[in-house]
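Chemist: Got a predicted structure plus its sequence, pasted below:
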Amino acid sequence: MNLIIKPFFSKKSSIIQEKNKCYTFLIRLNSNKIELKKEFYEMFGITVKNIRTMIYYKKNKSKYTKKGLIQGKSKTFKKVIIQLNDNESIDLLYQKNNSKNLNK
């Protein structure tokens, strides 16, 4: 089973990537750090120096439209920030174009 869903791109994650060689991914909720280290080694052939995980819980959302107030909730997701050794890197643009192996 594939634990990594997709790379996570934002302004903050790109700044962290340039400074500290840290990459951000969205992962499955039931995954842990030990399984993730093995998964990154199998998928990309890299050794992970440090792993930080965080869970973002559901939030109430509302917006005003022509039909009135619409309310809902956002999804719960889990994010991981991995730090690599100094001599290793991941080509995320290549993985983004060939994301068949990430979305299985």
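Modeler: Looks like it arrived, so ask away. Numbering: from 1, shown residues only.

Chemist: alpha carbons only for contacts and neighbour counts from here, please
Modeler: Will do.

Chemist: can you give me the helices in the protein?
Modeler: In the chain, the segments counted as helices under DSSP state H are 11-20, 33-44, 92-97.

Chemist: Got another one to weigh against that:
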Amino acid sequence: MSTIIKPIITEKITKDGELFNRFGFIVNKKANKIVIKKAVEAAYGVSVVSVNTMNYRADRSTKYTKSGMISGKTSAYKKAIVQLKDGETIDFYTNI
């Protein structure tokens, strides 16, 4: 099971990273906080202070168009916000 699926790179999360040393990841739905902490520490070589997780449900939407009804659905996912120790950071923009 791959714990970390991908990092979240949005304006809000990037600002949190600069100000409060917090970074966001989309993680496996079955992963708990302890597993997420170990995976981030192993992947990026940093020490994690705290982990907050959020489960997002799948949203359904229906659009009425000229050609008829179009139904769609977004995927459900789990998001983790990881706070690092002061002085440490993760740089997603360099390929090392």
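Modeler: Right, received. Where do you want to start? Fair warning: this is a prediction, and the values are worked out from it, not measured in the lab.

Chemist: closest to residue 74 of the first structure out of the helices of the first structure?
Modeler: helix 11-20 (20.8 Å; Cα to Cα).

Chemist: Make CSV from the helices of the first structure and add mean neighbour count to it.
Modeler: Compiled in CSV, these are given as follows (neighbours: other Cα atoms under 10 Å):
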stretch, mean neighbour count
helix 11-20, 12
helix 33-44, 14
helix 92-97, 12
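
Chemist: can you list those helices in JSON lines and add distance to residue 86 of the first structure?
Modeler: Formatted as JSON lines, the entries for these read as follows, by distance: least, Cα to Cα, whole Å:
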{"stretch": "helix 11-20", "distance to residue 86 of the first structure": "9"}
{"stretch": "helix 33-44", "distance to residue 86 of the first structure": "16"}
{"stretch": "helix 92-97", "distance to residue 86 of the first structure": "17"}
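
Chemist: Go through those and name the closest to residue 68 of the first structure.
Modeler: Relative to residue 68 of the first structure, the nearest member of those by Cα to Cα is helix 11-20, separated by 33.1 Å.

Chemist: Which residue comes closest to whichever residue in the second structure pairs up with residue 14 of the first structure once chain neighbours are left out?
Modeler: In the second structure, the residue paired with residue 14 of the first structure according to TM-score structural alignment is residue 14. Nearest residue to residue 14 of the second structure in three dimensions, chain neighbours excluded: residue 23, at 7.4 Å (Cα to Cα, 6 or more residues apart in numbering).

Chemist: Pull the contacting residues for the nearest residue to residue 1 of the second structure once chain neighbours are set aside.
Modeler: Spatial nearest neighbour of residue 1 of the second structure, chain neighbours left out: residue 28 (7.9 Å); criterion: Cα to Cα, 6+ apart. For residue 28 of the second structure, the contacting residues are 1-5, 77-78, taking Cα atoms under 8 Å, 6 or more residues apart in numbering as the criterion.
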